[in-house]
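Undergrad: give me a 3D structure for the following:
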Amino acid sequence: MSDATAALQAAEHAGRWKADRGRAPHYSRALFSAGWTCVACPLDDCDWHHDDPVTHPSDPAELETRVREHLQSHDLVDFLRSLQTAREATEAVRESSDRAWDVVSLHRLRAIHRGEHPTTDPVAQMLSAALVGTAEHEDVRRELTALSEGVAGAQNIASGSR
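TA: Next up is the predicted model:
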């Protein structure tokens, strides 16, 4: 894969990532479903983007050139700062996951001390399923949706920190 292709793929990924997180006013899911592709700067603090209609796409070589020219406008320090921020965010997620696994371990050990099988504790079961991403976690989401319907303020509870 050439550097230009990698740069374009990173820009396409950044456009989708920023849209999913509601970054900058020009990003929206509606834009993508209406037949637009967005390439964006992968740096978090940069709002540079190029929206490309799917029906009349830009020449791929021209688009790669445009992306590379933009990326070259950034100083190396910008990329290093972005990498450091990503590293810190990744570490925070890892630490949060470790704390959640501590809770799973605590509930499993409590079950053992009660003379039960370690996987009988329902809290440990649900948290483990959420951390691993098993299908059982979808049961939790369905129950959250069902319980939050018609309850004032429940949307904030059900959405958590997402």
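Undergrad: drop to CA atoms for contacts and neighbour counts, all remaining ones
TA: Noted.
Undergrad: count residues in the vicinity of the residue nearest to Pro53 when sequence neighbours are not counted, would you?
TA: Excluding the flanking residues, the one nearest Pro53 by C-alpha to C-alpha, 6 or more residues apart in numbering is Trp36, at 4.4 Å. Neighbour count for Trp36, taken as other C-alpha atoms under 10 Å: 18.
Undergrad: could you do the one 4 residues further on as well?
TA: Counted by other C-alpha under 10 Å, the residues lying close to Ala40 total 28.
Undergrad: one more, so I can put them side by side:
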Amino acid sequence: MENYKIENYTNPWGLYNNISKRLKLGHLVYDLLLKSIRLVDHELLGEILKSELVEPEKKSNFRIPVLTEEWLLKVFDFEDKFNAPNNMTVFTSKRNGLKIHKTRNGFFIAITVRENYSIMGMTGSHVSKPMILTVNELLDYVFLLKRDDVSFNERDIDKINRIISLH
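TA: Prediction:
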């Protein structure tokens, strides 16, 4: 188990060098050889572990680059509405009501996290919204916040490969 580092928060992309550490069954990956999105099952997870540990130069499965509006609207069935006073687009899930804010800095869960701190005798608080970088992170947040287990079958994966362009 890795220890938490501040870089995990300030530069989270570094956490994705080896995707096997971030994958769960039911997540999605992009297969470079097949040029398609695949569903992570036991067999695929074994292949990914083997390729990262034994033959990293032959690695063919990668994280899906980033969460996009296309994913939210076409795959996850969100509605979008521009909020002019806050200069952001608010995406609302038709399925479970989860709200996601899109600003020029990216996608954020529409909740506020407040962390109190005390450093060298000074106290204060830090307020932030959790950023969503990848589709798999969205799946994790949906389960964590709404207890909604979004899962895909082979027919869903075929549809996703038709409507989402990653090439």
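Undergrad: TM-score for the pair, please.
TA: In this superposition the chains share a TM-score of 0.26, using TM-score structural alignment, normalised by the length of structure 1; 79 aligned residues with a C-alpha RMSD of 5.4 Å.
Undergrad: I'd assumed His50 was in contact with the residue nearest to Pro53 of structure 1.
TA: No: applying C-alpha atoms under 8 Å, one finds Trp36 of structure 1 not in contact with His50, separated by 10.0 Å.
Undergrad: check the gap between Phe32 of structure 1 and Ala11 of structure 1 for me.
TA: 15 Å (C-alpha to C-alpha, to the nearest Å).
Undergrad: now do the contacts for the nearest residue to Thr5 of structure 1 once chain neighbours are set aside.
TA: Counting by C-alpha to C-alpha, 6+ apart, Glu64 is the residue found nearest to Thr5 of structure 1 once chain neighbours are left out, at 6.9 Å. Residues in contact with Glu64 of structure 1 (C-alpha atoms under 8 Å, 6 or more residues apart in numbering) are 4-5, 7-8.
Undergrad: where's Glu64 of structure 1, which helix or strand?
TA: Assessed by DSSP states H and E, Glu64 of structure 1 sits inside helix 60-72.
Undergrad: flag every buried residue along that helix.
TA: 63-65, 67-68, 71 (16 or more other C-alpha atoms under 10 Å).
Undergrad: so which of those is the closest to Val93 of structure 1?
TA: Leu71 (27.8 Å; C-alpha to C-alpha).
Undergrad: what's the first helix or strand after the longest helix anywhere in structure 1?
TA: Longest helix in structure 1, counting residues (DSSP state H): helix 76-113. For helix 76-113 of structure 1, the following helix or strand on the C-terminal side (DSSP H and E) is helix 122-132.
Undergrad: returning to that earlier point: the helix holding Glu64 of structure 1 to helix 76-113, inter-axis angle?
TA: Orientation check (axes from the mean of the first three to the mean of the last three C-alpha atoms, to 10 degrees): helix 60-72 of structure 1 against helix 76-113 gives 90 degrees.
Undergrad: gap between helix 60-72 of structure 1 and the chain center?
TA: Centre-to-centre, helix 60-72 of structure 1 and its host chain are 25 Å apart (C-alpha atoms, centre = their mean, to the nearest Å).
Undergrad: try stretch 93-102 of structure 1
TA: On the basis of C-alpha atoms, centre = their mean, stretch 93-102 of structure 1 sits 17 Å off its chain's mean C-alpha point.
Undergrad: list the buried residues for that stretch?
TA: 100-101.
Undergrad: contacting residues around it?
TA: Under C-alpha under 8 Å, 6+ apart, the answer for stretch 93-102 of structure 1 is 127-128, 131.
Undergrad: try it again with 10 Å
TA: For stretch 93-102 of structure 1, the surrounding residues in contact (C-alpha atoms under 10 Å, 6 or more residues apart in numbering) are 87-92, 103-108, 124, 127-128, 130-131.
Undergrad: now the buried members of those.
TA: 103-104, 107-108, 124, 127-128, 130.
Undergrad: returning to that earlier point: ok, Phe32 and Ala11 of structure 1, which is more surrounded?
TA: Remark: of Phe32 of structure 1 and Ala11, Ala11 carries more neighbours, 24 against 18, as counted by other C-alpha under 10 Å.
Undergrad: I figured that one hits Thr65, correct?
TA: No: Ala11 of structure 1 is beyond contact range of Thr65, at 11.9 Å (criterion: C-alpha atoms under 10 Å).
Undergrad: joint contacts of the two?
TA: By C-alpha under 10 Å, 6+ apart, the residues touching both Ala11 of structure 1 and Thr65 are 5, 71.
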